[in-house]
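J.: Predicted model follows, preceded by the sequence.
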Amino acid sequence: MIQESERVDQDEDSENDQERVAYLKAFISRLMTAPMKEKSPAEVDVTVSKEEIRIISNYAAASFGSFSTLMRVDEDCLPVHIVGDLHGHFGDLRRIFGIHGAPGISHYVFLGDYVDRGRQGIETVMLLMAYHCLYPDHLFLCRGNHEDYNTTMTYGFFDECRMKYGKKGTLAWLHIINAFNHLPLAALILDKVLCMHGGISPHIQKLEDIDKIQRPTFIPSYGLACDLVWSDPEKTSNVGWSLSARGISFSFDDITIEKFCQDNGLDLIVRAHQISSEMIRGGHKWHANGRMVTIFSAANYLSMGNDSCVIRIDEQKTMQFCLLRPVKKSPKH
């Protein structure tokens, strides 16, 4: 028999959950329906409050912590859309949802780098966190090298928080950093497609090693967690692993990619983290005879005029590259 005190606790939990869902839906609706700025057609005219940052970041940290470090995405999630770097391109994120369907209808795996360098990192990451908290089985968020205390101090996100909230921006930034420290680091789709922000690592003997990474954590300067967000494929004369030109983690050649896929039963590795001249038109680049692909999803990144690319894997397990062209400024009258 359920005692009266237990029944009251259950009623309170149900009521709290309903309030949480209503809060998240109202927040998402406001951000998704806000107009674009007249003088800057790539930016959305919307503001996120410090209190919204605190509440949603805490919700997100708890939700991220309930997932394995290597998230498993099964066949029920098809079609699934894989999204690369966004770097505060909030308008591009809304365009992606507008074309492919919002979470709750469509499924997504995001590969990290939600903030830094762009003007609307706060809006971008808070919308993603809110959607994840509302539909955790529809929207999977991986960590990038920019979801980190040290990187955001250097490349603009800390400054964005201080610019928008003054001295209290530091606290808003810390709430978001706390959520970042709980983020998973990779996703495995259908046991055949491995997704992460950076790349593979010499510290992986088997994929289950990723699950051994303890969270919450900052991104270390060495080791498996570091490599998953920092390493890069490179065509060099060196065979195997080399120290990265970035000054952190490793680079690896095509032979290493193919061997990694064979050893772990993978068909493909999808990663982000880089944009090159070859990716300006098309937003993606192949490596290792089609065993790895790099995608980038922030259009016109740093005024490069590049396309945004999203990968779609459908119910037949075929892959499509879906492109967004940069937003053009309206002509002056």
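T.: Received it, and whenever you're ready, just let me know what you need. Numbering: from 1, shown residues only.

J.: can we go C-alpha only for contacts and neighbour counts from here?
T.: Noted.

J.: could you show me where the helices are in the protein, in order?
T.: Along the chain, the stretches classed as helices by DSSP state H are 4-33, 50-65, 90-100, 121-134, 149-155, 157-165, 169-180, 224-230, 254-264.

J.: Residues contacting the fifth one, please?
T.: What that stands for is helix 149-155. Contacts with helix 149-155, where a contact means C-alpha atoms under 8 Å, 6 or more residues apart in numbering, come from 115-117, 145-146, 158-159, 177, 218.

J.: put this beside the first:
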Amino acid sequence: MVFLLKIDSLCFNGDYVDRGAWGLETFLLLLAWKVFMPHRVFLLRGNHESKYCTSVYGFEKEVLTKYGDKAFLLPHQRDQKGRRRIVDCVSTPSPSRYLLVLWRNYLKLEDPSMTLGLSPNKERGIGLLWGPDCTEDFLKKFNLKLIIRSHEGPDAREKRSGFGGMDVGYTIDHVVESGKLITVFSAPDYPQFQATEERFKNKGAYIVLEPPNFDNPNFYSFEAITPRPQVNPYYDYVDVIDSDEELDLVAMVTTTPDDEAVLVE
């Protein structure tokens, strides 16, 4: 924990669970860091932090296997003077109509492309690809120099033409007048379970930004610890391919019937 105190802030790009055997432990560790340093640890939500993905790619089964279908009760606590204390609980936020419109219209932008403009994302079966001109427009509009995103592992990048592989854990995808678009992927030797004996044996990576040149990041790659413990997968990795074709957008957010009507208009 000492190293955390030496870091100004930590930002994680989502997709903490699924397609592995230790998603629960990983997520709980990140939550512990967030509680320990709430203003310095930032946990962004990926598409796998959703009801649909966790039910298909293993996290739901992992939680039920490790904890079972149980309910836990947090009783009232008393301090040393006998005064009753109630621990605040975090309620599930109800998304606004504006958030749902954003989810419908803008979060369909799945992956970068070398083709100008927007085009259908045929590999994933859902969403759109955006070209370097879109990256330039976004950077210029918001006066930015750098975009760091994730979402694509070595298996996804293998299917993409015009881009380098995710062998070292990161790629520089767009270099435009206003700045750069970078993809970083921090899971080495991914995916953990594969239907074939061939593995990508990719490195994972993380990025360090330092002042004053935040737009010139430092990249650090690392390998998976071997040998890995022998564990069973929590999803059918043979038949469940890396595709979002049946992605349920409504399941990605907590909605009310009225909000869902906005989502599907």
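T.: That came through fine. Please read all numbers here as calculations on a predicted model, not as lab measurements.

J.: TM value for the aligned chains?
T.: Remark: TM-score between the superposed chains equals 0.63 [TM-score structural alignment, normalised by the length of structure 2]; 188 aligned residues with a C-alpha RMSD of 3.0 Å.

J.: before we move on, the earlier item: relative to His273 of structure 1, which of the helices of structure 1 is closest?
T.: Closest to His273 of structure 1 of those is helix 224-230 (C-alpha to C-alpha; 7.6 Å).

J.: and the closest one, how far from the chain's centre?
T.: Computed by C-alpha atoms, centre = their mean, to the nearest Å, the chain-centroid distance of helix 224-230 of structure 1 equals 14 Å.

J.: go on, stretch 17-26 of structure 1?
T.: Using C-alpha atoms, centre = their mean, the offset of stretch 17-26 of structure 1 from its chain centre is 23 Å.

J.: That stretch maps to which residues in structure 2?
T.: Alignment of stretch 17-26 of structure 1 against structure 2: no match, by TM-score structural alignment.

J.: Kindly report the same for stretch 81-89 of structure 1.
T.: Against structure 2, stretch 81-89 of structure 1 falls on no residues (TM-score structural alignment).

J.: Can you tell me what Ile225 of structure 2 aligns to in structure 1?
T.: Aligning on TM-score structural alignment places Ile225 of structure 2 opposite Val327 in structure 1.

J.: Quick one: neighbours of its match, just the number.
T.: By other C-alpha atoms under 10 Å, 15 other residues sit near Val327 of structure 1.

J.: any idea how far the aligned partner of Pro212 of structure 2 in structure 1 is from Phe260 of structure 1?
T.: Residue pairing (TM-score structural alignment): Pro212 of structure 2 is matched to Gln316 of structure 1. The gap separating Gln316 of structure 1 from Phe260 of structure 1 is 25 Å, by C-alpha to C-alpha, to the nearest Å.

J.: Between the two, tell me which one has more neighbours.
T.: The neighbour count for Gln316 of structure 1 versus Phe260, taken as other C-alpha under 10 Å, is higher for Phe260 (20 against 8).

J.: And the more buried one, how far from His287 of structure 1?
T.: 13 Å.

J.: re earlier: okay if I get the helices of structure 1 as JSON lines plus distance to Val73 of structure 1?
T.: As requested, the helices of structure 1 are exported to JSON lines (distance: least, C-alpha to C-alpha, whole Å):
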{"stretch": "helix 4-33", "distance to Val73 of structure 1": "23"}
{"stretch": "helix 50-65", "distance to Val73 of structure 1": "15"}
{"stretch": "helix 90-100", "distance to Val73 of structure 1": "18"}
{"stretch": "helix 121-134", "distance to Val73 of structure 1": "14"}
{"stretch": "helix 149-155", "distance to Val73 of structure 1": "28"}
{"stretch": "helix 157-165", "distance to Val73 of structure 1": "30"}
{"stretch": "helix 169-180", "distance to Val73 of structure 1": "21"}
{"stretch": "helix 224-230", "distance to Val73 of structure 1": "18"}
{"stretch": "helix 254-264", "distance to Val73 of structure 1": "17"}
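
J.: No more questions from me, cheers.
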